[in-house]
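Asker: let me see the structure of the following:
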Amino acid sequence: MLYFVLKSLHIISDIVWVGGMLVNAFVIAMVPPTIRTGVIAAVRPFDRRITTVAEGGAWLFGIILAIWYGWYATGWFGFKLLIVVMLSALHGMQAAWLRRMEADPHLDPPAFVRVGMPIVLVSVVAIVLLAVVKPF
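Answerer: Model prediction:
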């Protein structure tokens, strides 16, 4: 029973975290400079209070599951962990660029941050395939 509760909390945290990252990516890439300040001012509190907390929950519940069920020693988990670290770094860059863009709406972030949507989506597909199929 505890396994299913932890797994559910992990998946819920993942969904909220990925949703927040997709919102951030959309704002960074698609919102024109003329309305950027207002949109970012509305998005940043959500990112701090919801997306970042969900990221912490995903990490917490994922690490608990990995340790309790011995997944930390498997190849698929190592690769999944690498992708999750990359997503965490991207989220940090998104938050930093949202802060900078709110202060100066005419700033343009680097390409890696601007193409956040496909990076997040491809990463999520890879993570789900690794977690479900456990290929190695």
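
Asker: contacts, neighbours, all on C-alpha from now
Answerer: OK.

Asker: wait, doesn't residue 78 sit right on residue 72?
Answerer: Yes - here residue 78 reaches residue 72: they are 6.9 Å apart, a contact under CA atoms under 8 Å.

Asker: what's near enough to touch residue 90?
Answerer: 113, 116 (CA atoms under 8 Å, 6 or more residues apart in numbering).

Asker: and residue 61, helix, strand or coil?
Answerer: Counting by DSSP: H, G, I helix; E, B strand; the rest coil, the backbone at residue 61 sits in helix.

Asker: ok, the residue lying closest to residue 25 once chain neighbours are set aside - how many residues close by?
Answerer: Here the nearest residue to residue 25 in space, its sequence neighbours aside, is residue 116; by CA to CA, 6 or more residues apart in numbering that works out to 5.1 Å. Neighbour count of residue 116, defined by other CA atoms under 10 Å: 22.

Asker: please generate a structure for the following sequence too, so the two can be compared:
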Amino acid sequence: MYLWLKGLHLAAVLTWVGGLVLLGVTTTALRPAAAAVLLPHERRIAAAVLRWDRRVTVPAMLAAWALGIGLASRGGWFGALWLSAKLPIVVGLSALHGVLAATLRRHVEQSERPAPTWIRHAPVIAIVGVSTIALLAVIKP
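Answerer: Have a look, this model is predicted:
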């Protein structure tokens, strides 16, 4: 049972991270200038990415959380230093996902609210976060 949980958790995480990076790159690439609006083809791309996010990335994130909690419970890892270091990063990546989805949604709706300037670093933040999590999970310092 443990190997099934681990495999499904890994598949969910890979799917979530792929969608998170897609969301970050799309949000960064379509970030409109001060008064610019999205062109029709840009709006179609953004809408397609948001649909993918709702249908695939969000369920994968929720599955990764549920399976990860199941693995930690089954392994008796709650309280372990590596897991205590990993969880805040996972929470941060979940928050980043929410910020990116909301920012892209506002772009599509042509909201007047500007995107945060740090958003252009979102894909790198996601990759560094996931890499750190992978190292912590494999090495378990």
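
Asker: which element is the equivalent of the residue nearest to residue 25 of the first structure over in the second structure on?
Answerer: Counting by TM-score structural alignment, residue 116 of the first structure lines up with residue 122 in the second structure. For residue 122 of the second structure, the enclosing helix or strand under DSSP states H and E is helix 122-139.

Asker: ok, now residue 43 of the second structure?
Answerer: With elements taken from DSSP H and E, the one containing residue 43 of the second structure is helix 40-52.

Asker: give me the helices and strands touching that helix, please.
Answerer: Using 3 or more CA pairs under 8 Å, 6 or more residues apart in numbering; DSSP states H and E as the contact criterion, the neighbours of helix 40-52 of the second structure among helices and strands are helix 2-29, helix 81-108.

Asker: now that helix: buried residues?
Answerer: By neighbour count, and taking 16 or more other CA atoms under 10 Å as the criterion, the buried residues in helix 40-52 of the second structure are 42-43, 46-47, 49-50.

Asker: stretch 80-99 of the second structure too?
Answerer: The neighbour-count check on stretch 80-99 of the second structure (16+ other CA under 10 Å) flags 82-83, 86, 89-90, 93-94, 96-97, 99 as buried.

Asker: stretch 10-27 of the first structure now?
Answerer: Along stretch 10-27 of the first structure, these residues count as buried under the neighbour rule (16+ other CA under 10 Å): 10-11, 13-18, 20-25, 27.

Asker: and which of these is nearest residue 33 of the first structure?
Answerer: Residue 33 of the first structure lies nearest to residue 27 out of those, by CA to CA, at 10.4 Å.
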